[in-house]
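Asker: Predicted model follows, preceded by the sequence.
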Amino acid sequence: MSRLVDDERFFVFDWESVFDVEDYLYFYDDTLRAERTEHQVDVLEQGLAMLSPMRVLDLGCGHGRHALELSRRGHEVVGVDRSAGFLELARKDAAAASLPVEFVEGDMREIAYEEEFDRVICLFDVFGVHRDEENLDVLRRMARALRPGGRACLDVRNRDWIVRALLPMTVMQKGQDLMIDRHVFDPISGRLLDSRIMVRDGKTREARFSVRLYSFTELRALCASVGLRVIDAFGTWEGEPIHLGHNRMILMVDKE
């Protein structure tokens, strides 16, 4: 018999394990290099027309790499994240650099800002980790947080690329340490389930998580439903178009 309802196993998210600060920063160090962050903020400033200092909300800010760089460039930034460990690092870095970033521990599903920000950013697969109705509500809250004429950026994985190019397993190696990810895409829930094994310093730890993946047309329709209009979109941070050969979608939207 075909499955006509969502399978609960595809909504698993081991938050504490996936976002263990030491392991996360250790394995993703190459992805999070400062020069890559600076380039991404260059793209944000251009794509979101940040021509003068603006008030910016960074949802899912993690350890603050984009929030801190935006602050260095004169913007007034509020970063929100549910991980106390990442926020502790972000606050230390802000204090060391004398940057006035406000970091708030909180759930993006519960933000209640009302037309307080000129720009909102939600980057690096933060959008999509919740259930469909919660993801839509996050978009609604993003729109509500924006002032009239404000703009936002969403950076997510490209579902069409995943369906076409998904590998059943990937391995990241750093010296003798390994991060092994086993992937399954569920077409009914539209979620990518990742069963992760991390081997570091001879110790093994497991984590499971899933992310809702969207096609461009689906995400554009969701944005439109909450009053956000897509004004530009890229498949890479180098400005290439959305394509089956590119695994990301970077959407620039404005508040209608």
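Answerer: Everything's here; your move.
Asker: Going by C-alpha atoms from here, please, whenever you check contacts or count neighbours.
Answerer: OK.
Asker: Ends of stretch 67-76, what's the gap?
Answerer: End-to-end distance for stretch 67-76: 9 Å, by Cα to Cα, to the nearest Å.
Asker: With stretch 205-220 instead?
Answerer: 37 Å.
Asker: secondary structure element for Glu16?
Answerer: If you go by DSSP states H and E, Glu16 is part of helix 15-18.
Asker: ugh, wrong one, I meant Ala143
Answerer: helix 132-145.
Asker: residues in contact with the closest residue to Phe124 other than its chain neighbours?
Answerer: Nearest residue to Phe124 in three dimensions, chain neighbours excluded: Asp155, at 5.6 Å (Cα to Cα, 6 or more residues apart in numbering). Contacts here follow Cα atoms under 8 Å, 6 or more residues apart in numbering; on that basis Asp155 touches Cys122, Leu123, Phe124, Asp125, Phe127, Arg248, Met249, Ile250, Leu251.
Asker: also this one, for the comparison:
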Amino acid sequence: MPASHAAPPKSPAPWGEGFFDADYLRLWSELVPQVRTEQDASGIWSLLGLEPGARVLDAPCGYGRLSLLLARRGASVLGVDWSAALLEEAERRRGDLPPGRLRYRRHDLREPLEEEDMDAAVNVLSSLGYGTEDEDRDILRTVGGAVRPGGRVLIETLHRDAFVASYSRGVRFSQRFADGTLMVEEPRFDALAGRVETSWHWCGPRGSGAKTASLRIYTLTELARLLESVGLQLISAHQGCSSQPFDPAGPDAGGRVGLLARTPSE
């Protein structure tokens, strides 16, 4: 069943046109292995206090890596993304889960959703920062606006402090995948803009290529203020999607923070 279509996006189109292709699906599936996805899904279930039947928004959902596992745990999940290629892959992976348990929709998250009664929402894996700060605020407003009063929202992303602490000019990271493909990642940080420009280059038996992305990385204080600016009330900060309290110097910090918030009660 194809993902339902929504209204055309704002101009310009959302970031990512042409980025999310077959190479992305193959390589990023290696970068984010299934064991991490299962850990993230378990952490999200616990942090959001989910139970079978809970209505959950996964936005953006990408190729459905978390939507699928949350639905298999018993949630009723709506996955939203603008990338038609990723949504097609998400549908391919859904197996026999019925539409009542897992739905996908193509939508520009800078625009409001029609839903207002979800029990919880997640925005994870650095899904903010590709556009302007105002666009990030629009996305958070959309995500929070789809959740019922008193519901919970989890935002998981990079945080600037840990990145700056580990960053050194000219640094390179490399990883070799099971099929022999070598991927090299080269980040370049602009401290004034607060953005990291990253290039990925790969070469292997299935070909070579390159991708680039620009990501605004916020401090924890800036992230908290963004949430508050759209009416979300910060509850706690965590190590990524885990239940561990956030500690930027902790052994499991990994440069990631999960902010748990709630929507205002009526």
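Answerer: On my side now, so go ahead. Just so it is clear, the model here is predicted, and its values are computed rather than measured.
Asker: that older thread, columns neighbour count on top of the contacts of Asp155 of structure 1, output as JSON lines?
Answerer: Output for those, formatted as JSON lines (neighbours: other Cα atoms under 10 Å):
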{"residue": "Cys122", "neighbour count": "21"}
{"residue": "Leu123", "neighbour count": "18"}
{"residue": "Phe124", "neighbour count": "13"}
{"residue": "Asp125", "neighbour count": "17"}
{"residue": "Phe127", "neighbour count": "22"}
{"residue": "Arg248", "neighbour count": "24"}
{"residue": "Met249", "neighbour count": "26"}
{"residue": "Ile250", "neighbour count": "25"}
{"residue": "Leu251", "neighbour count": "24"}
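Asker: List which of those are still in contact in structure 2.
Answerer: Retained in structure 2: Cys122, Leu123, Phe124, Asp125, Arg248, Met249, Ile250, Leu251, out of the contacts of Asp155 of structure 1 (criterion both residues aligned by TM-score structural alignment, their matches' Cα atoms under 8 Å).
Asker: Show me the two of these that sit farthest apart.
Answerer: For those, the farthest-apart pair by Cα to Cα is Cys122 and Arg248; their separation is 13.4 Å.
Asker: Gln46 of structure 1: what secondary structure?
Answerer: Using DSSP: H, G, I helix; E, B strand; the rest coil, the structure places Gln46 of structure 1 in helix.
Asker: For the residue in structure 2 sticking out farthest from the centre, list the residues it contacts.
Answerer: Within structure 2, Pro205 marks the point farthest from the mean C-alpha position, 29.4 Å out by Cα atoms, centre = their mean. Applying Cα under 8 Å, 6+ apart to Pro205 of structure 2 gives the contacts Asp179, Gly180, Thr181.
Asker: let's see it at 6 Å
Answerer: If you count contacts by Cα atoms under 6 Å, 6 or more residues apart in numbering, Pro205 of structure 2 has none.
Asker: and it, what pairs with it in structure 1?
Answerer: Counting by TM-score structural alignment, Pro205 of structure 2 corresponds to Asp201 in structure 1.
Asker: Kindly report the same for Ala120 of structure 2.
Answerer: With TM-score structural alignment as the criterion, Ala120 of structure 2 lines up with Arg119 in structure 1.
Asker: That match touches Val56, doesn't it?
Answerer: Yes - judged on Cα atoms under 6 Å, Arg119 of structure 1 makes contact with Val56 at a distance of 4.8 Å.
Asker: Between those two, point out the one with more neighbours.
Answerer: Taking other Cα atoms under 10 Å, Arg119 of structure 1 and Val56 do not tie; Arg119 has more neighbours (29 against 24).
Asker: Is that one in a helix, a strand, or coil?
Answerer: strand.
Asker: what residue is smack in the middle of structure 2?
Answerer: Most central in structure 2 under Cα atoms, centre = their mean is Val124, positioned 2.9 Å from the mean C-alpha point.
Asker: Give me the distance between that residue and Leu260 of structure 2.
Answerer: On the measure of Cα to Cα, Val124 of structure 2 and Leu260 of structure 2 end up 11 Å apart.
Asker: What of Pro60 of structure 2?
Answerer: For Pro60 of structure 2, the distance to Leu260 of structure 2 equals 17 Å [Cα to Cα].
Asker: cool, and Val77 of structure 2?
Answerer: Val77 of structure 2 is 19 Å from Leu260 of structure 2, where distance means Cα to Cα.
Asker: So which of those two has more stuff around it?
Answerer: Under the neighbour definition other Cα under 10 Å, Val77 of structure 2 and Leu260 were set side by side, and Val77 has more, 28 against 24.
Asker: Now do the contacts for the more buried one.
Answerer: Applying Cα under 6 Å, 6+ apart, the residues contacting Val77 of structure 2 are Arg55, Val56, Leu57, Ala71, Arg101, Leu102.
Asker: From these, which land in helices?
Answerer: Ala71 (DSSP state H).
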